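Novice: Fold the stuff below for me.
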Amino acid sequence: MSVFRLPNAMPETDKSRLPEEKRAYENGKSTVNDPPWACGLSRERICSWLTTLVVLGTVGVLSACSGESRADLSARAASSTGKERIVAGGVRGLNYSPDYIHSFSVAGPRGMEGGGGNMIRAGKEGPGEAGERCCIGIPQPWMPDTKLEIEWELDRSPYDNDIQNGLEVMRATVTVPEYGPSTYGFWAIFLPEDRVKVMVMDGNANGHNSVRTKPPEDDPFVVQGVRDDAQTKKLQERYR
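Specialist: The predicted model follows:
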């Protein structure tokens, strides 16, 4: 933020003439452009500086009262200056569903493309987990309403011999929750009834991106997946 500073030193003036010159200046009869009582500053310069002070003060008040979050301000600043950066991160997954997840992939704007998979179904020990794969681009700063397309292949009967009929391909459009300036990879979290959530781990959760806590039923970032019939047919034909 710009800081207004007065000059370090003001010009010396003949203080004995101040009352007389000031009266003449106020009555419009002064012949000098820089009256001594103004410390060497012209009327135009004084008005310019006062205007600057008023504008700066107004901007500060509006920023404080606008209600914009830290992330919104950062996003707006980045979009206006174009100073966005992409940070590489690993991709991992958690599977709370009763289905085996063969693979998943995500695609979105600004380098957010990656994938993973090979997750066993959830058991008594907890969710199935995918090993980390490289890599996905994580934009900084986070931008509101960043959406990704996620697709995953699952097997509803992984321990039956009839693998063909258990295979399905699901799709969903997901929104990436807010994350901070320090990130620790991208996660896809699969839930019962073909629901899914994605997030970027940032170490402080922000109330929305805790990896080791199963998303609650009312989590606004959990999305219902939809079966892709065309891709499901192609997948099943590969195992004929």
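
Novice: from here on, contacts and neighbour counts on C-alpha atoms
Specialist: Will do.

Novice: if I pick the residue most central in space within the chain, what's in contact with it?
Specialist: For the chain, the residue nearest the mean C-alpha position is W142 (1.6 Å; C-alpha atoms, centre = their mean). Contacts here follow C-alpha atoms under 8 Å, 6 or more residues apart in numbering; on that basis W142 touches A71, A75, E178, Y179, G180.

Novice: Next up, the contacts around the second one.
Specialist: It stands for A75. A75 neighbours (C-alpha under 8 Å, 6+ apart): P141, W142, M143, P144.

Novice: Assumed the residue nearest to the centre of the chain was part of a strand.
Specialist: No - assigned with DSSP: H, G, I helix; E, B strand; the rest coil, W142 falls outside any strand and is coil.

Novice: would you list every one of the helices in this structure?
Specialist: 18-26, 43-65, 70-81, 163-166, 229-237 (DSSP state H).

Novice: Out of those helices, which is the most enclosed?
Specialist: Compared across the helices of the chain, helix 163-166 shows the largest average neighbour count, a mean of 17 (mean count of other C-alpha atoms under 10 Å).

Novice: Another sequence for comparison is provided below:
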Amino acid sequence: MIVYKMRIPLLSALVVLLLLPVLAACKGQPASTPVGVRGYNHTDHSIAQFQVNGGSGGSARRHSAGGTVCCAVVPDRWTPDLKVEIEWTTDLETYQKATVSIPRYNEVGSLAVHFLRNGQVRVFVTNLILGHPDYPLTGPEAPLREGENPVWEHLRRPPGG
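Specialist: Sure, this is the predicted structure:
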């Protein structure tokens, strides 16, 4: 009877020891959310295909936005070292790759990937779409066509407003 009582604590201790690595692996993972991916092409060449961290991002015709595709995963909380790897092609033969920092965001939203006229790629996590006055991409690189106002006319604020 003493032998039987000794086996239960020993078996329990063994199970706990075996589960510790699994529990430790789960503890350090930050909370994250799957989000849609949308490409914006500001260039004169269609983006035949692009990927975000190896997952499909879709395509985008020249000077236009592609549709939203599923999915990328972003952390619920932004960190200063947050980056994504973007890979894209215009001809399905030659691929380009860029590692891009994601600017600060306060809440999770879609992942917007911008292919700019100067060859750079910018990425934002946002609940807004290009055309909104508060969209994070501003300045001369914001319009899909050079020289146009990127903010939709019906959303433009009156001067001084």
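
Novice: one step back: which contacts among the contacts of W142 of structure 1 does structure 2 share?
Specialist: For those, the aligned pairs still in contact in structure 2 (both residues aligned by TM-score structural alignment, their matches' C-alpha atoms under 8 Å) are E178, Y179, G180.

Novice: Trace the second one over to structure 2, please.
Specialist: What that stands for is Y179 of structure 1. Using TM-score structural alignment, the equivalent of Y179 of structure 1 in structure 2 is Y105.

Novice: Which neighbouring elements make contact with the strand ranked longest in structure 2?
Specialist: Criterion DSSP state E: the longest strand present in structure 2 is strand 64-75. Applying 3 or more C-alpha pairs under 8 Å, 6 or more residues apart in numbering; DSSP states H and E, one finds that strand 64-75 of structure 2 contacts strand 32-41, strand 55-60.

Novice: got the contact list for G66 of structure 2?
Specialist: By C-alpha under 8 Å, 6+ apart, the contact set of G66 of structure 2 is R38, G39, Y40, N41, G58, S59, A60.

Novice: By neighbours, which of these wins?
Specialist: For those, the largest neighbour count, defined by other C-alpha atoms under 10 Å, is 28 neighbours, found at Y40.

Novice: Wait, E193 of structure 1 touches N95, no?
Specialist: No - counting by C-alpha atoms under 8 Å, E193 of structure 1 stays clear of N95, with 11.8 Å between them.

Novice: what residues do these two have in common as contacts?
Specialist: Residues touching both E193 of structure 1 and N95 (C-alpha under 8 Å, 6+ apart): none.

Novice: Can you find the partner of R62 of structure 2 in structure 1?
Specialist: Per TM-score structural alignment, R62 of structure 2 is aligned with R121.

Novice: Tell me how far that match lies from P192 of structure 1.
Specialist: 10 Å (C-alpha to C-alpha, to the nearest Å).

Novice: shared neighbours, the two?
Specialist: Taking C-alpha under 8 Å, 6+ apart as the criterion, R121 of structure 1 and P192 both touch Y96, S97, P98.

Novice: Reformat those into JSON lines and put neighbour count and distance to G60 of structure 1 next to each item.
Specialist: Below are the shared contacts of R121 and P192 of structure 1 laid out as JSON lines (neighbours: other C-alpha atoms under 10 Å; distance: C-alpha to C-alpha, whole Å):
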{"residue": "Y96", "neighbour count": "24", "distance to G60 of structure 1": "47"}
{"residue": "S97", "neighbour count": "23", "distance to G60 of structure 1": "49"}
{"residue": "P98", "neighbour count": "22", "distance to G60 of structure 1": "53"}
